[in-house]
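Asks: here is a sequence with its predicted model. Questions after.
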Amino acid sequence: MKTTNFSSHFLALLCIAFVSCTTLVAQEYFPKNDGVKSKNDNYTAFTNATIIVSPTKTIKKGTLLIKDGKVSAVGTSITLPKNTVKINLEGKRIYPSFIDAYSDFGITPPKSERRSFGQSPQYDSNRKGYYWNEHIRAETDALDSFKFDSKKAEELRNAGFGVVNTHMPDGIVRGNGILVALNSKDSDAKRLLDVKSAQYLSFNKSRTSRQSYPTSLMGAMALLRQVYLDADWYAKGNVNTKDLTLEAFNNNKNLKQIFYAGDKHNALRADKIGDQFGVQYTIVGKGNEYQLIDEIKNTNATFIIPINFPKAYDVTNPYQADFISLADMRYWNQAPINLGVLAKNNVPFSITTSELKSLKDFTKNLQKAIDYGLDKTKALEALTTIPAQILGKSNEIGTLNKGMQANFLITDGDIFDSKTKLYENWVQGTRNIINDMSVIDLTGEYTLNLSGKTYTITFSGSAEKPKVSIKTDSIKLKGNATYTDNWLGLIIMDKGDIHRLSARILSDSNTITGNAQLSNGATTNWSAIKKTNSLKTEKSDKRKNNLHEIMPITYPNIGYGYAEKPTSETILFKNATVWTNEEEGILKNTDVLLKNGKIAKIGTNLSAGSAKVIDATGKHLTAGIIDEHSHVAAHSVNEAGHNSSAEVTIEDNIDSEDINIYRNLGGGVTSMQILHGSANPIGGRSAIVKLKWGEIGDNMIYSNSPKFIKFALGENVKQSRYPTTTNRFPQSRMGVEQMLIDYFQRAKEYETLKKSGKPYRKDIEMEVLVEILNKERFITAHSYVQSEINMLMKVAEKFNFNVNTFTHILEGYKVADKMKKHGVGGSTFADWWAYKYEVLDAIPYNASIMHNVGIVTAINSDDREMSRRLNQEAAKTVKYGGVSEEEAWKFVTLNPAKLLHIDDRVGSIKVGKDADVVLWSDHPLSVYAKAEKTIIEGVIYFDLEKDKQQREAIKKERNKLINMMLNEKNGGAPTQAPKRKVKEELHCDTINY
């Protein structure tokens, strides 16, 4: 029976080769000049197979019937038409072919337009009739650039894929994609399943444009928001001219929206924009989503996840091993669990090959993900039904139900098992052979009996060209094997005896029988019995035995992260020296009770109850330090593409994993204003945050946060230090003044139109400037010289508002009286001077002079190192100007709180205020003082003793990870060279996008 099945199967394959080449022809109305017109109406039936119709539906001993590239029927009791070619797939499985929902197949991305040295940036668009910003390219049609790539198609089919969704990966709005069947034997007329499959977006600029804006992540986000507003304005018929980009954007709104985020935090940023405009994006991730799984789940988005696990680092050189951050080591260690974590948390996702350097890694990485916890059903869904759902094509692809595209795989076992062989990948009813099904695989270990002697024969390698290993009595013998057309030839060399064996392999059986010619010329029969799944099982077990221990995830998932997010506690400090910053002054031997995130009681002999009691005898308790001017915890600080960037906000741009947050906590800092830089006169909006280490950026921002924006004056904004590389207005200090007047005048006119009830184009930039005019948003102005300080106050007074804070203001001592009259505060450096021309007149007495005149004065950092020593910076004002210790301490606590309009919540120790306090080992202005505990809203975010424990734990973890990587390398796994990643230190003038 098995011989008959094989023979009929082989003949059927010959028939189907003819059928698949003749059934799918060009449209019948095309003229043909090559003979009589004919049409093949044959069906093809695949019988006796285990058919995985969908990830949750399997048919055993089933039949799949196809015709004209579609599934005609599937089931166990199917009546086959007379004109049916049958293929017996007994012992085989049929799966739906895979779908890649995110690809650039057949499309060559453009080369980058790189600026040469000395070349000015491009500010205006070179395109007419399109949107003003060249990085918005909604009009891009992937079909215009598409060319079917037969070689790449074959590679994808060999990996199990039948359909890909491809696009032009260029720009912030990238236009529409196309859905392509990987059918190399037909034309695009057959292959193209959808010529407008989705609209694509990202935060990345176009490589084909030199247009400078945006120069930052926050700029890209602001631009995308403005595009949504402009598209709506255009759709309502409010624009007299044609904008082909906005027309395309509006036309594409009904398509699936696929957003390339490429990172867990960017995924949250993209979702925030989508929520703002009522769009649910499908988000392309990175593979690190497991690190923020709760937040990822809350997006309610479907994800497309690359499966490009990082290689282990080559850590054989101890010096180079020190280059590698713990975060990068952990990512190598933890990345394989990502898909499993997503699945267990019911986050829908599909899998893409888009980030793989070699498609050969796809199957290996997928099996690795399964080994590390990905359920096989979820894996199949991620490759079939979910990408079909993403693309709105569940009625065409992704399953093998009746009427679906005949895209399917034929295997000899579980598709996700490393020992399974993929034989064929049928795409639109067209057969593609990957491994010849007619070749019977001998792989495995056999016990061979020959003339009363027992040999162990092991076949390995490919089915078509097996390698052989021969042993007897544990002694390895010489020999070789040939295998052609299922005829096996085997030579055994045993102590001078040469035996020649042959056999006809007629079925995939556990027994091989044949004839042998012995070395003495005699002939005999022989047989070999296979040990069940021996070699394949060993291979699978070996892979699973190589699994490494997964390091625990922390919050954030870098060094000094917490195993669990800390929570608010009831804490009683006993016998502390309390710096209240209130009328009570400094209180000796005083107790302070923190409860429910607030300062609950201040006094002596307070009862503890269930509170954590901390003996603060001989120690000092103060309000947490507040840094009025910082750039830590930001991905970028400047949107330098325009002379005004009021539309951007640092709140979009918070880097909650910046280690400087933790270091600042170690310096007693609890709050800060993260400011935009000084690349332009009107900068971006601020983020006022609490340093809640382990939380995402949005959870660090003050609730009901006061509204601030950064302005700048001086050398930076007029670009005096790089005049040959820019032509952006203004180029002079007088130009800065006129530019500010112009923008505020425009804002006034904008508000007048808005209040008139007439239609108006909502402009995010103008909306922010109107807030300034209405005294709803406060200005922190980067400043140095007196003339410009005077100028900005006069401009503000001209438009009837006040500047809130001059920051830096190193010539504030010259105009302190005018500042007092205007009502502006000053936030300055303690003793920085002479680091550029406009600072030549700076003096260390500046802070004390402004303070003595009655100006609310603060000391700020503008520097990641200084920010964790602000207590010492404040102490300098005692030396330079004789400021009292209590007043000096207010320079970094209560005064910046007043400048930021948060002094009702923080800045002093007062009942009812937020429990943001620091316990110091010594006088807080002393160079010997250490922050022993830094607490925000009753949560201990820094503990000196715990910090020591963490340092030791980090050493142990690094050592464990290094040993794992050494084992990987010793086991033959490929590695990557160590890389030193140093986060750029951000200052006012940093441009880093």
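Replies: That came through, no problem. Numbering: from 1, shown residues only.

Asks: contacts and neighbour counts: CA atoms only from here.
Replies: Fine.

Asks: which residues sit against stretch 99-115?
Replies: Residues outside stretch 99-115 that contact it (C-alpha atoms under 8 Å, 6 or more residues apart in numbering) are 121, 142, 145-149, 152, 161-170, 207-210, 284, 304, 350-354, 383-384, 387-388, 390-391, 398.

Asks: and stretch 207-222, by the same measure?
Replies: With contact meaning C-alpha under 8 Å, 6+ apart, stretch 207-222 is reached by 110-115, 121-125, 133-135, 170-172, 203-205, 223, 273, 635-642, 645, 647-650, 652-653, 991-993.

Asks: repeat the analysis, applying 7 Å as the threshold.
Replies: Outside of stretch 207-222, the residues within contact range by C-alpha atoms under 7 Å, 6 or more residues apart in numbering are 110-113, 121-125, 134, 170, 203, 636, 638-642, 647-650, 652-653, 993.

Asks: let's bring in a second model and compare:
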Amino acid sequence: MLKNYLASMAIVFSMSLFAQDYFPKNDGVHTVNKNYTAITNAKLFVTPTQIIENGTLLIQDGKVVATGSSVSIPKNSIIIDVEGKSIYPSFIDVFSSFGIEVPNASSASSRRSRQYDASRTGYYWNDHIMPEKHATDAFNYNTKEATELLKAGFGVVNTHIPDGIVRGTGVLIALNNEQGNQYRIIDENSGQYSSFSKSITSQQAYPTSLMGSMALLRQVFIDADWYAGGHIDTKDLSLEAFNDNKNLIQFFDAGSRANIMRADKVGDAYGVQYVMLGGGDEYERVADIKASQAKLILPLNFPDAYDVEDPFLSSALTLGDMKAWNQRPSNPKILSENDIIFAFTTHSSKSLKEFRENLLKVIEAGLSKEKALEALTMIPAQLLGKEQLIGSLEKGHLANFIVTSGDIFDKKTTIYENWVQGNKTTFEDINKKDIKGDYKVTLANENYSMSISGELSKPKIEVKQGEQKLNANLTYKDDWVNIAIASKDSTKQEFIRITALTEKDRVLRGKYILPNGSEFPLKITAEEKEAEDSKSETETKDTNILLPITYPNKAYGFAEIPRAETMLFKNATVWTNEKDGILENTDVLIKDGKISKIGKNLSNGKATVIDATGKHLTAGIIDEHSHIAAAAINEAGQNSSAEVTIEDVINETDVNIYRNLAGGVTSIQILHGSANPIGGRSAIIKLKWGESADNLIYDNTPKFIKFALGENVKQSNWSGGRFPQTRMGVEQVYIDYFTRAKEYDALKKSGKPYKTDLELEVLAEILNKERFISCHSYVQSEINMLMKVAEKFNFNINTFTHILEGYKVADKMVEHGVGGSTFSDWWAYKFEVNDAIPYNASIMHNAGVTVAINSDDAEMSRRLNQEAAKTIKYGGVSEEDAWKFVTLNPAKLLHLDDRVGSIKVGKDADVVLWSHNPLSIYAKAEKTIIEGVTYFDIEQDKKMREAIKTEKNQLINMMLQSKNKGDKTQPVKKKEHKHLHCDSIENEI
């Protein structure tokens, strides 16, 4: 009767829903359904913290009217008794592309050559900026996909077009299979979406790098503000849309901890607090994430264990990758413990089944069920600004809820129904009794074990007699269970048949029939296994130990970020790099991160005393030209990329930082590459291994930018149609840009209104002698050319780096006032290097040029002490001057010699203790200290190596256990660490 009644009411209800109120009603009799639906006797999760036992949920017109334990039920109510069942708010996915056809890249990525010409007129100059896009225009409701989401518990999705740097607005959709978009669309402008990834359909080359995307975003904010002020006469629909969307919630597809911090930096500069899509690695720097105040959207896509049965292959795994498998499921728990707000998303899950499995993993890893439910309901509603409409079952909210057999986070729980806007989608018959479980049964004095599993509507059975598995079939219909069990003897076609009616609490009552036709009564009850399950979970947790987070969270990471100490070096040979020269048997006191005292017989009661007898203490090595510790090196999309900065893309986890410390390096300049005549701005950092990216950068760092000459910028070494194509063209690029920068600077200083141009701002700093140029150079004709261009615009080049023909123009360099940072003996690795000689450094030095030896290479930078020593062989440079080539001289070229580069009272305590003369091939850096903090210690390094072996073996054992349990594994693939150089072009972003 109840089923027939519900069916008839559904027909009446649908008549009122498939037409909007203002549509004409002239095709028959129309009835408006005003009935209520009361769902009673449920365990009702109104919110994750408000739970009502034996509660009633009253709904009408697709909304919640009341919830409680004593709700007054109106007479015109359909009453549904769900005794023993649970009701939860339907889930919300705040970062989806549901119903959106992902744009087809076709061959656009291979045809990206245009520098400026946008494919659209009336819009922003860069095709990757598309705030005018609306997801509603591209949205098509997909009933099949919606049903899968409903089956997984979702009721609302926030969908958008996943293409471009600024992607336009999203649309908030109720997964209502019964009604049209006029009911489904909750908000047609649910937020604006952005990312660092360019459009896959555009042919525009710029940007080609992460730092280019960041610079472009900054310029968009500036241009939109200028446009809003009425300063641009022409129409720009993109900037108009960008301004219109400013008051919307701003979502950002970051995808990693590092990119969250980068996006937050951009947002903070322009007063925007993004809601960030994370990457699952936020736990590695949870304090930084919390400080950003970003609210997060977390994908649940954890790495599988590696197949480590082959010892040879497993040796190729990095500790960092192995720890990610172990630690990532704990990311939500750690964020929760630090009061960081987050929601879950199905984004990047391979399937909804995988999403469900990983959801249970995070709970097993320690996230409370209450917080997990919040992350699926209330938090996404809050992030969307719709907490008064969705996310809970409070009065006035949409009637979006799921009916389950029990705890939604129990893998055995069945989702019977998902109601969205009062419309029910049924997956299992709610009145069908759950017979899943393990049973013990005695049939004709023989003991059997039966295990029933699978879906409620399609259960499957496994029967064993002792250890022997028997063939068995099961059918379940209208509460009747029929089971046929084959004989143990496979040669006999004999069966024992069971027919039983299901009762409450998984009780089966009926009879069994032997092969001879004899019948016997039967009653069996599913076994309770809670205690056994609990024990199993405990054992699992004991074997799968969560490894501690280190800084950085990989090999050679510190358990805690090291702190400054007071240290006293006794009886060292001290290379001061000052007028005192090399001091024998001398003490050096380091205090408060500075060099405090230099002398003999020093004492300090609080200092850690280090016996340096027979050892050498020097200033730390400084590499003027490096490309380590960066996530990008070239922005190659334009012939000038002055607007980008390497500071945006520092990778503080690059193991080359640690390796450089082991070679006595304490500071480096990370230079932009040489893809264009005017490159990007530099990052000058100290190698503070374990610190965050921003904490590596020098305080009040001097401003530098990379220029480049020669083969790379005219694209001799790769195909490209961008100007310039010749060395003559390179000169014209400089003249053109500096002419424009001069005009821009004059306008800026005039007091008249002007639009900030990030690129010209930087070039104006050069004209105003506020920013220094380090220029990639080889051929003497171009070196002369650039000095003349600089003199024409009344500034100097600071450093010619590489400068392997510097010996030809050393006199002119001295006259111009430019330094030279070179290689010791590189030669003939490309055509324009054919005239290089190993005497280059000594010739420039003898002519009066400030000379440094640089690396431009992650391997060479670890042995710059030996590279400096080569200048003694090639040119007879003194030991002290040779040592200055990698310490004091690069400090002078970087305008940091007042802080580093020598051992002098008051300077930063950036020092290295060497086992031998630092210019010797036998010299080892025993301690590398930056501002009084020991970042490398040769004895500690030995202990770290043993700890790495122990941790890897521990993880290997866990992965083997995981495989034995039947968990998925992934093959071991060796990752080649790519060393970046001047000509490294990143993959398309």
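Replies: Sure, I can see it. Predicted, not measured: the structure shown is a model, and the values here were computed from it.

Asks: could you get me the TM-score between them?
Replies: The TM-score (TM-score structural alignment, normalised by the length of structure 2) is 0.96; 981 aligned residues with a C-alpha RMSD of 2.2 Å.

Asks: ok, back up a step: tell me which of the contacts of stretch 207-222 of structure 1 fall in helices.
Replies: Nothing among the contacts of stretch 207-222 of structure 1 maps onto helices, per DSSP state H.

Asks: filter those residues down to the buried ones.
Replies: With neighbours counted by 16 or more other C-alpha atoms under 10 Å, those contain buried members at 121-123, 125, 134, 170, 203, 636, 638-642, 647-650, 652-653, 993.

Asks: quick one, helices of the stretch 201-350 of structure 2?
Replies: 210-228, 237-244, 257-269, 286-292, 311-314, 319-327, 331-337 (DSSP state H, counting those that start in this stretch).

Asks: how about those helices, which one is nearest S518 of structure 2?
Replies: helix 319-327 (56.3 Å; C-alpha to C-alpha).

Asks: what about burial for the contacts of stretch 99-115 of structure 1, which qualify?
Replies: The buried subset of the contacts of stretch 99-115 of structure 1 (16+ other C-alpha under 10 Å) comprises 121, 142, 146, 148, 161-170, 207-210, 284, 304, 350-354, 383-384, 387-388, 390-391, 398.

Asks: do I have it right that T570 of structure 1 meets K598?
Replies: No - using C-alpha atoms under 7 Å, T570 of structure 1 makes no contact with K598, being 9.3 Å away.

Asks: helix or strand for the aligned residue in structure 1 for L522 of structure 2, which one?
Replies: Mapped onto structure 1 by TM-score structural alignment, L522 of structure 2 lines up with W526. Assessed by DSSP states H and E, W526 of structure 1 sits inside strand 523-530.

Asks: buried residues in whichever helix or strand comes after that strand?
Replies: Per DSSP H and E, the first helix or strand lying C-terminal to strand 523-530 of structure 1 is helix 534-545. Neighbour counts over helix 534-545 of structure 1 (16+ other C-alpha under 10 Å) mark L535, K536 as buried.

Asks: which other residues reach helix 534-545 of structure 1?
Replies: D371, S418, K419, G444, E445.

Asks: packing partners of the following helix or strand past that helix?
Replies: Going down the chain from helix 534-545 of structure 1, the next helix or strand is strand 571-579, by DSSP H and E. For strand 571-579 of structure 1, the elements it packs on are strand 586-595, strand 612-615, strand 620-623, judged by 3 or more C-alpha pairs under 7 Å, 6 or more residues apart in numbering; DSSP states H and E.

Asks: may I see those organised as TSV, with mean neighbour count and distance to V74 of structure 1 added?
Replies: As requested, these are exported to TSV (neighbours: other C-alpha atoms under 10 Å; distance: least, C-alpha to C-alpha, whole Å):
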stretch	mean neighbour count	distance to V74 of structure 1
strand 586-595	21	66
strand 612-615	14	68
strand 620-623	28	72
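
Asks: can you redo those as JSON lines with distance to I954 of structure 1?
Replies: Converted to JSON lines, these look like this (distance: least, C-alpha to C-alpha, whole Å):
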{"stretch": "strand 586-595", "distance to I954 of structure 1": "31"}
{"stretch": "strand 612-615", "distance to I954 of structure 1": "27"}
{"stretch": "strand 620-623", "distance to I954 of structure 1": "30"}
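
Asks: ok, which of those strands comes nearest V906 of structure 1?
Replies: strand 620-623 (7.3 Å).

Asks: what range in structure 2 matches the closest one?
Replies: Alignment of strand 620-623 of structure 1 against structure 2: residues 616-619, by TM-score structural alignment.

Asks: any chance you could list what contacts that stretch?
Replies: Looking at what lies outside stretch 616-619 of structure 2 - C-alpha under 7 Å, 6+ apart - the contacts are 572-576, 887, 901-903, 910-917.

Asks: one more time with 8 Å, if that's ok
Replies: In contact with stretch 616-619 of structure 2 (C-alpha under 8 Å, 6+ apart) are residues 572-576, 887, 900-903, 910-918.

Asks: same deal with stretch 693-700 of structure 2?
Replies: Counting by C-alpha under 8 Å, 6+ apart, residues outside stretch 693-700 of structure 2 touching it are E647, I650, N651, E652, A683, I684, I685, K686, L687, K688.
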